[in-house]
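[1] sharing a model prediction with you, sequence too.
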Amino acid sequence: MCNMILFELFKTFFTIGLISFGGGYAMIPVIELEVTEHDWMTIQEFTDIIAIAGMSPGPIATNSAIFVGYQTAGFLGAIVSALGMVLPSLIIILIISIFFNKANKHHTVQSAFYGLRPIIVGLIVYSAIKFAISNELVGTFSPHSISLLAIFGLSLLALIKFSIHPAVVILTAGVVGIIFF
């Protein structure tokens, strides 16, 4: 039974790592779909994992895979999930690096990369909206949701307008959460 779960974790994250483009945030909707379809955790549990993975050092998709793997099958599950997520990129990068200088100058390759940009932005925005809905930031107007929107707005303002380091914003938001919630 445990070997089957480990195989399923590896296969799932290997597939996600192989077919997903645009970085970790663009992979979140795909990971969420797989995690909930396999009944490895609820959407709320996954949302909590994304919050932790986003604050942890390293790529969010790999961190998410590690947390999901650990939650599902312990330490071995975390290792298997991480390998599944990382191996496709490693293999593809090794192959691409051999041909990159020649291929990058080709018009078709440049056009393909240009065409992928909008979908990557769309996946990131979709992920942010799903995350906001599951955390009741949008959809309802209660004192709780308004306070969450205020923290979001002030955090965004601190990052964009005042260029405050993201770590400071994250820590401050955490302290505010402790105080108010």
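    On my side now, so go ahead.

[2] drop to CA atoms for contacts and neighbour counts, all remaining ones
    Noted.

[3] quick check: buried residues in stretch 163-172?
    Val169 (16 or more other C-alpha atoms under 10 Å).

[4] again with stretch 102-112
    In stretch 102-112, counting by 16+ other C-alpha under 10 Å, buried: nothing.

[5] over to stretch 31-46?
    For stretch 31-46, burial by neighbour count (16+ other C-alpha under 10 Å) applies to Ile31, Glu32, Glu34, Val35, Trp40, Met41, Ile43, Phe46.

[6] ok, the third one - contacts?
    Going back to what we said before, that points to Glu34. Contact analysis of Glu34 by C-alpha atoms under 8 Å, 6 or more residues apart in numbering lists Thr12.

[7] and if you look at the fifth one?
    Contact partners of Trp40, counting by C-alpha under 8 Å, 6+ apart, are Val68, Gln71, Thr72.

[8] and the comparison structure, right after this:
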Amino acid sequence: MTFLELFWSFFQIGLFSIGGGNASLPLIQAQIVELHGWLSMTEFADIVAIAEITPGPIGINSATFVGTKIAGLPGAIVATLGCILPSCIIVLTLAYFYKKLKDHPLMQGVLGGLRPAVVSLITSAGLGILVLVLFPAGAGTSIDYIGCCLFVLSFIVMRIWKPNPIYVMLGSGLLGMGCYLLLP
């Protein structure tokens, strides 16, 4: 039953992850944290951080990590297949229709309508993780000033100098390690 649950959960994530990896974060959170309780919110944030710094799409990386935690290597394979199968089917179907209808006003309307929804999904996921960074013990608790400073510093560096995000993640990880080890 676990394999079927893993496959079906990640199949749904793969099916409804319109807009790319970050847009799928609320769906992943709903399935693995809220519905099944496979991970805590803190573990989910850790998985997101790891999935962001490893090569590949965040949904597939998350499926692999969660599948491994729940049922080892076979669980990772089942969850990953569940995540990619809908995309394969949808992309092949859409490529066919897009080639035929790319200049049609209806197609342009659909694409124009999807853009704002994708932005809202990404913003929702980002705000959820930001709250976890600022209040690691839960909303309404004391602020994690180190996490807050690292967030602001990373945001400023990205907006002003626009470096490779990998360098910002590595720098934040090293600064965080130093700060959390040295400061009480």
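    Perfect, I can see it now. Given the structure is predicted, the values throughout are model-derived calculations rather than measurements.

[9] ok, and the most crowded of the contacts of Trp40 of structure 1?
    Among those, the one with the most neighbours (other C-alpha atoms under 10 Å) is Val68, at 25 neighbours.

[10] helix, strand or coil for that one?
    Classification of Val68 of structure 1 by DSSP: H, G, I helix; E, B strand; the rest coil places it in helix.

[11] need the counterpart of it in structure 2.
    Val68 of structure 1 maps onto Val66 in structure 2, with residues paired by TM-score structural alignment.

[12] help me confirm that that match comes into contact with Ala76.
    Yes: judged on C-alpha atoms under 8 Å, Val66 of structure 2 makes contact with Ala76 at a distance of 7.0 Å.

[13] identify the contacts common to the two.
    By C-alpha under 8 Å, 6+ apart, no residue touches both Val66 of structure 2 and Ala76.

[14] and the next element down the chain from the helix or strand hosting Phe155 of structure 2?
    Assigned by DSSP states H and E, Phe155 of structure 2 belongs to helix 145-161. Scanning forward in sequence from helix 145-161 of structure 2 by DSSP H and E, the next helix or strand is helix 165-182.

[15] next, the angle from that next one to helix 145-161.
    Orientation note: helix 165-182 of structure 2 sits at an angle of 160 degrees relative to helix 145-161 (axes from the mean of the first three to the mean of the last three C-alpha atoms, to 10 degrees).

[16] residues contacting the helix holding Phe155 of structure 2, please?
    Under C-alpha under 8 Å, 6+ apart, the answer for helix 145-161 of structure 2 is Val133, Leu134, Pro163, Pro165, Val168, Ser172, Leu175, Gly176, Cys179, Tyr180.

[17] closest one to Gly82 of structure 2 out of those residues, please.
    Of all the contacts of helix 145-161 of structure 2, Pro165 has the smallest distance to Gly82 of structure 2: 29.0 Å, by C-alpha to C-alpha.

[18] not counting sequence-adjacent ones, nearest residue to that closest one?
    Distances taken as C-alpha to C-alpha, 6 or more residues apart in numbering place Met158 nearest to Pro165 of structure 2, at 7.5 Å, with adjacent residues excluded.

[19] what does Leu83 of structure 1 give?
    In space, Leu83 of structure 1 comes closest to Phe10 once its chain neighbours are excluded; the distance is 7.2 Å by C-alpha to C-alpha, 6+ apart.

[20] what secondary structure does the one you found sit in?
    What three-state DSSP gives for Phe10 of structure 1 is helix.

[21] aligned to it, what sits in structure 2?
    Looks like Phe10 of structure 1 aligns to Phe7 there (TM-score structural alignment).
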